[in-house]
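>>> Sequence and computational prediction follow.
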Amino acid sequence: MHFDFAKLDRQQRYKLLGATVVPRPIAWVSTLNADGTLNAAPFSFFNVFGEAPAVVGFSILHRSASDLKDTGQNIRMQQEFVVNLVSDENLEQMNISAIEFPPEIDEFTEAGLIPAPSEHIKTPRIAQSRVAFECRLMQIIPLGDMRSLVLGEVLAMHVDDEAVLDAERAWIDTDKLHLVGRMHASAYVRTSDIVDLPRIPVEDWTLIDGPGYKP
């Protein structure tokens, strides 16, 4: 089936992309508003984009062109945010924080989240999260009139001690993080089903008797 995006509306495009680009990691973003009220919201259009500088990015779908979501407004004002990752044990709390509460409501309180102090920014991270990235805003890029791409430089990273194999070598036991990913609609996936597939060195590939690259 061929889908011509020029002939599709916004919702149809979203449904096609959301149902096929899976699984997606979840950015559980914590921010502060002007009066210090905490905000937490999940975003599954999210990934990492570099290491020098370390860059993470997520996109926000606004309520309308004139009604930007609390997370985006807070980041514009504070110039900082924390990306917390979602594990199996806090999936339900993440879902509560996705409720469209008004700006004055503290999602930390509603979802039973515990704020933990950050080291380099004033925005707290979520204590229940096994991984958290303290970020300074790099850029907000408009994506049409209803989305914004938020790029942040990672200043520091917090990882649950149980998942750290060797801090000096930056070795992490990813399996112990119990992370979840977003699938389609309201479906999520656990990352416990792992396939180990080492990369093939080109010198090994040239020894294979078959079609393809030969130096």
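Cool, the structure landed. Residues are numbered from 1 along each chain as shown.
>>> rest of the way, CA atoms for contacts and neighbours
Will do.
>>> End to end on stretch 86-101, go ahead and measure it.
Taking Cα to Cα, to the nearest Å as the measure, stretch 86-101 stretches 20 Å from start to finish.
>>> And the contacts of that stretch?
Residues from elsewhere that reach stretch 86-101 (Cα atoms under 8 Å, 6 or more residues apart in numbering): 26-28, 40-42, 107-108, 110-113, 128-130, 177-180, 190.
>>> In strands, which of the residues you listed appear?
If you go by DSSP state E, these have Ala27, Trp28, Ala40, Ala41, Pro42, Val180, Arg190 in strands.
>>> of the residues you listed, closest to Met138?
Set against Met138, the nearest of the ones in strands among the contacts of stretch 86-101 by Cα to Cα is Ala27 (16.5 Å).
>>> Confirm for me that the closest one is in contact with Thr71.
No: Ala27 is not in contact with Thr71 according to Cα atoms under 8 Å; the separation is 11.7 Å.
>>> and those two? which has more neighbours close in?
Ala27 (26 against 21; other Cα atoms under 10 Å).
>>> Contact partners for that one?
By Cα under 8 Å, 6+ apart, the contact list for Ala27 reads Pro42, Phe43, Ser44, Phe46, Phe58, Val83, Asn84, Leu85, Val86.
>>> Pretty sure Gln12 sits in a helix.
Yes: per DSSP: H, G, I helix; E, B strand; the rest coil, Gln12 lies within a helix segment.
>>> ok, now how distant is it from Gln78?
34 Å.
>>> Please identify which of those two sits among more neighbours.
Counting neighbours by other Cα under 10 Å for Gln12 and for Gln78 shows that Gln78 has the greater number, 18 against 13.
>>> so that one touches Ser30, yeah?
No: Gln78 lies out of contact with Ser30 (Cα under 8 Å); the separation is 11.7 Å.
>>> show me the contacts for Leu16.
When the contact criterion is Cα under 8 Å, 6+ apart, Leu16 has no partners at all.
>>> Included below, for side-by-side comparison, is a second structure:
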Amino acid sequence: MFYETKDHHGLKHNPFKALVSPRPIGWVSSMDTEGRLNLAPFSFFNAMSDNPPTVVLGFSGVHSEGGPKDTLANIEQTGEFVCNVVTYEIRDAMNATSEMAARAVNEFDLGGVTALPSTLVKPPRVGESPVNMECRYLQTIDLPSNDPERPNKMVIGQVLGIHINDDILTDGMVDMTKFHPLARLGYKDYTAVKEVFSLSRPDQEKQDRNHR
């Protein structure tokens, strides 16, 4: 099949998010100017560069009470946030915080997770997550939207510091078989990394052979 994205795809559900998968989940903790906490998962999340490390978050729509969603408002107003990586073991806690809750609700409580102090930014990190990336807000980019009532935006942040639980390290490397990062597949489907294989670039293989 083929369809133009300006038209209806003719399927039961939009396939786009299922096709661009798996996608890592950024569990973003933020704080408003009055110190109230927010915690929300984002499957439109990824790393964009590594020197310095930067991450991006995709936002769509508005809060049920009107105005921008809490995470977007908090990041733009305070300039800080934390990306906590979701693993298979904490999938239910993450899902609990995906609810479109009232602004006054603290999603750390919804998920039953621990708010631990960060080192470089004010928003706390999720204690149950084995990886926490403390970030500084860089900019917001307005994206096209087919619905004027549901604006699309991309937030870029610079990672200032990273917490890694020693339990997921083996020989000085992140061990994916211990890490089990969760990823979104589209619809209601998820997956977790349980198996790993390696591939070397052709130029790397040539270099390795030359040094033998």
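Good, I have the coordinates. Note that the coordinates shown come from a computational prediction; the quantities given were computed from them, not determined experimentally.
>>> returning to that earlier point: and the two most separated of the contacts of Ala27 of the first structure?
Greatest spatial distance in those: Phe58 and Val86, 14.5 Å, computed using Cα to Cα.
>>> More neighbours: the two, which one.
Each of Phe58 of the first structure and Val86 has its neighbours counted (other Cα under 10 Å); Val86 has more, 26 against 21.
>>> Please give the three-state secondary structure assignment for the aligned partner of Val56 of the second structure in the first structure.
In the first structure, the residue matched to Val56 of the second structure (TM-score structural alignment) is Gly57. Classification of Gly57 of the first structure using three-state DSSP returns strand.
>>> sorry, back to before: most neighbours among the contacts of Ala27 of the first structure, please name it.
Neighbour counts for the contacts of Ala27 of the first structure (other Cα under 10 Å) peak at Val83, which has 30 neighbours.
>>> Could you check which helix or strand contains it?
Using DSSP states H and E, Val83 of the first structure falls within strand 80-84.
>>> which is the next helix or strand following that strand?
helix 91-97.
>>> what stretch of the second structure does that following helix fall on?
Helix 91-97 of the first structure corresponds to residues 91-97 in the second structure, going by TM-score structural alignment.
>>> buried stuff in that stretch?
Residues Ala93, Met94, Ala96, Thr97 are the ones in stretch 91-97 of the second structure that count as buried (16 or more other Cα atoms under 10 Å).
>>> And for stretch 171-184 of the second structure?
Buried residues in stretch 171-184 of the second structure, counted by 16+ other Cα under 10 Å: Met176, Phe179, His180, Pro181, Leu182, Ala183, Arg184.
>>> And for stretch 74-82 of the first structure?
Within stretch 74-82 of the first structure, the residues that count as buried by 16+ other Cα under 10 Å are Asn74, Ile75, Arg76, Gln78, Gln79, Glu80, Phe81, Val82.
>>> how about the residues you listed, which pair is most distant?
Using Cα to Cα, the pair of the buried residues of stretch 74-82 of the first structure lying farthest apart is Arg76 and Val82, separated by 13.5 Å.
>>> And the helices in the second structure?
Applying DSSP state H to the second structure gives helices spanning 16-19, 70-78, 91-96, 107-111, 176-179, 202-210.
>>> Now render the ones you listed as CSV, adding distance to Pro123 of the second structure.
As requested, these are exported to CSV (distance: least, Cα to Cα, whole Å):
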stretch, distance to Pro123 of the second structure
helix 16-19, 29
helix 70-78, 9
helix 91-96, 17
helix 107-111, 12
helix 176-179, 24
helix 202-210, 41
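>>> and stretch 187-200 of the second structure, which residues are buried?
Tyr190, Thr191, Ala192.
>>> let me redo that: stretch 111-124 of the second structure
In stretch 111-124 of the second structure, counting by 16+ other Cα under 10 Å, buried: Gly111, Val113, Ala115, Ser118, Val121, Lys122, Pro123, Pro124.
>>> Among those residues, name the ones in strands.
Counting by DSSP E, the part of those found in strands is Ala115.
>>> returning to what we had before: going by distance to Ala18 of the second structure, which of the buried residues of stretch 171-184 of the second structure wins?
Taking Cα to Cα as the measure, Ala18 of the second structure lies nearest Arg184 of these, at 8.2 Å.
>>> pretty sure the closest one contacts Arg23?
Yes: the pair Arg184 of the second structure / Arg23 is scored as a contact, 5.1 Å apart, by Cα under 8 Å.
>>> who touches both of those two?
Overlap between the neighbourhoods of Arg184 of the second structure and Arg23 consists of Ser43, taking contacts as Cα under 8 Å, 6+ apart.
>>> Relative to Gly57 of the first structure, how far out is the residue nearest the centre of the first structure?
Centroid check for the first structure by Cα atoms, centre = their mean gives Ala27 as the closest residue, at 2.4 Å. Look at Ala27 of the first structure and Gly57 of the first structure: by Cα to Cα, they are 9 Å apart.
>>> what residues are shared contacts of those two?
Residues touching both Ala27 of the first structure and Gly57 by Cα under 8 Å, 6+ apart: Phe46.
>>> What lines up with Met176 of the second structure in the first structure?
Correspondence of Met176 of the second structure to the first structure, assessed by TM-score structural alignment: Thr174.
>>> need the contact list for that match.
Neighbouring residues of Thr174 of the first structure by Cα under 8 Å, 6+ apart: Ala163.
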